[in-house]
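**Student:** curious how this folds, go ahead:
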Amino acid sequence: MLNTRHPDVQLRPTADGSGTLYVPALDEHYHSTHGAVQEARHVYLAAGLEPALTAVTGPVRVLEVGFGTGLNALLTLERSLTAVVHISYDTVEKHPLPWELVRGLATAPELQAPPLPAFRQLLHEAAWEQPVALTPGFTLRKLAGELQSLVLGFEAYQVIYFDAFAPEKQPDMWTDAVFEHLYAATAPGGCLVSYCAKGSFKRSLRAAGWQTEGIPGPPGKREMTRAWKPKIFVGLSSFI
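**Tutor:** Below you'll find the model as predicted:
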C-alpha cells in the first residue's frame, strides 16, 4: 500500500543518475539529491557491511530500518553475489511503497545490467513477514510495522542500517528508547551506520551504550555516524 500519510510523493532525479522520492508534506527526500546510489554505497555498504564481511566468519545478519525504495537492499544483494558468506537481510517498513510507484524511479547505469533489474522487482514483490531466499547467498525478510513494537532477536544482527527520515521530520524514530531497542538486537562488536551526524543523535546512541564515531560522509555531506556495540572478552573487565 502507498504511504497514506504522504500520498503525494514525487519522483525526482539525483546527481548520479539514480532516482529518489520527494515527500512534499515533509519537504524530505528518501535519498541524497547528490546521488542516491553513491550515498547508499558509502554510508551503508562501505561503512557498515564491508567491515562485517571482513570480521565475521559465519553468516552476516543485517537489519535495515526503513526499506523505502529498496535501494539499500538491492545494493546489499548485489554485494552478496561476490561475498563468501551468506547475508540474511531483515528490513522494517511502516509504510511500504507499491512496486508500481518504485518501478518508475530512474536507475543508475551501473544497476541496469542483468540480473539487477529483475532482483529489484523481486525485492518489492517478495512476501512480507517471512524469509525469502532470493539467491543462494541472500535471504530477505520484510517486516511491516513500527520498529518500536517489533520483537527483534537478542544480539541477532552484526550490522544495522539506520535510514529513517531526518530527526526533525520523524522525531519518534530518533529516541533513546529506539537505540536501546537496537542495541539489544545487535551482537557484541556489531555496528550501526547512518547518514545523520547530529549531536543529539550521537548522545542518544551513547546513552543506550553505543560507542560512536564521526567518519567522512558521502558527497554533499561532511560527516556521517558509525556506532559500535562494545565487545566483551572473557576474563577482561574492559570493553573494546
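**Student:** switch to C-alpha atoms for all contacts and neighbour counts from now on
**Tutor:** OK.
**Student:** and P188, how many neighbours does it have?
**Tutor:** Neighbour count for P188, taken as other C-alpha atoms under 10 Å: 19.
**Student:** that's a helix at it, yeah?
**Tutor:** No. Residue state for P188 (DSSP: H, G, I helix; E, B strand; the rest coil) corresponds to strand; a helix is not indicated.
**Student:** return the distance of it relative to A126.
**Tutor:** 30 Å (C-alpha to C-alpha, to the nearest Å).
**Student:** please apply the same query to G19.
**Tutor:** 22 Å.
**Student:** who's more crowded, the two?
**Tutor:** The neighbour count for G19 versus A126, taken as other C-alpha under 10 Å, is higher for G19 (26 against 16).
**Student:** and this one, so I can compare the two:
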Amino acid sequence: MSEKIKIITTEDGSHSLYHEELKETYHSFHGAYRESLHVFMIYGLDSWVAMNPKKYPIRIFEVGFGTGLNAWLTLVWAEQYQIPVLYHTVEPYPLEKEIYSQLNFIHQNDAIWHYHKYFEALHDAPWNEGGPISEYFNFKKDKVSLQEAQLYPTDVVFFDAFAPSKQPELWEKEMLEKVINSMRPGAVFTTYSAKGQLKRDLKELGLEVETPPGPPGKKEMTRAWKKAE
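**Tutor:** This next block holds a predicted model:
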C-alpha cells in the first residue's frame, strides 16, 4: 500500500497524501490542515454544538479515517473544551507507520503542539476495538468499508471519503441513506464535496441541505441537517 502513497506538502505547509493508483490527494492542495478545520470542525462540530449546547457526550462518525487529522483535531477540541466525545471511524486501507509517523500536522499550530502524542496514539490504537485515547475522547476505528460497517447513533457525520469521481460507490444514495439512518434527530452531515447530485440525494433522503462557503481554494461545500424532533 505504501508504494502507492506519497507524502506531499499543501499550500498551508501541512502534509497530505497522494494516492498514485486513484490519482487523488487525501486533502485539498490548497491546505490540508485548513480544509479539515473549516469543513469538519467549524462547519461540522462547532455548528452542531452551537445548536445543541450542553448535549453530551457528542457522538461523531467519520467516513475515512485516512491520515487521522480529523480525529486528532477533534480530540484536541474535546480536551480543550473538556467535552466528552465518542468517535467512530471506518477505514478499509489503513496507513502504514512509515507514512503516518512522518506527517507534520502536529507542527501546524504551536498552541496545540503538546497534544502531539495523541496523533500516533490514534493510529496505534487497535482496530475494531473501542476505548479511551484521552480523558475526554473515546475512540473506535473499524477496518471495514462503509458497506460493511455497523453504525451507531450519531450526532455529527464527517463524510471524508475520496471524491465522488474516484470512489463513486461511497457516494451512492444507498450508502448515504445508511449513514443518514444512523443520524439522530438534529444531527449534522458535513463534507467538502459540493456536487449537485449529492445535494439532491441528501434532500430526497429528508435532510435540510445548505451550501456554506468552502475552504481556501474551493467555492462551496455541503452541510445538511436531520430535522430535530
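**Student:** and what about the most centrally placed residue in structure 1, helix, strand or coil?
**Tutor:** Among the residues of structure 1, the one closest to the centroid is Y161, at 3.1 Å (C-alpha atoms, centre = their mean). Put simply, Y161 of structure 1 is strand when judged by three-state DSSP.
**Student:** please say which position in structure 2 P218 of structure 1 maps to.
**Tutor:** In structure 2, P218 of structure 1 lines up with P215, judged by TM-score structural alignment.
**Student:** one more: D8 of structure 1?
**Tutor:** So, by TM-score structural alignment, D8 of structure 1 is matched to K4.
**Student:** measure its match to E21 of structure 2 for me?
**Tutor:** 6 Å.
**Student:** now the helix ranked longest in structure 2: which residue numbers in structure 1?
**Tutor:** Longest helix of structure 2, by residue count under DSSP state H: helix 69-81. Counting by TM-score structural alignment, helix 69-81 of structure 2 falls onto residues 71-83 of structure 1.
**Student:** so which bits of the matching stretch are buried?
**Tutor:** Neighbour counts using 16 or more other C-alpha atoms under 10 Å place L71, N72, A73, L74, L75, T76, L77, E78, R79, S80 of stretch 71-83 of structure 1 among the buried residues.
**Student:** same question for stretch 103-115 of structure 1.
**Tutor:** L105, A106, T107, A108, L111.
**Student:** how close does the equivalent of the first one over in structure 2 sit to W171 of structure 2?
**Tutor:** Pointing back at L105 of structure 1 there. L105 of structure 1 maps onto L103 in structure 2 when the alignment is built from TM-score structural alignment. Note on L103 of structure 2: its distance to W171 of structure 2, by C-alpha to C-alpha, is 27 Å.
**Student:** cool, T222 of structure 2 as well?
**Tutor:** Applying C-alpha to C-alpha to T222 of structure 2 and W171 of structure 2 gives a distance of 13 Å.
**Student:** before we move on, what about Y43 of structure 2?
**Tutor:** In terms of C-alpha to C-alpha, Y43 of structure 2 sits 20 Å off from W171 of structure 2.
**Student:** which helix or which strand is home to I99 of structure 2?
**Tutor:** Element membership for I99 of structure 2, per DSSP states H and E: helix 97-100.
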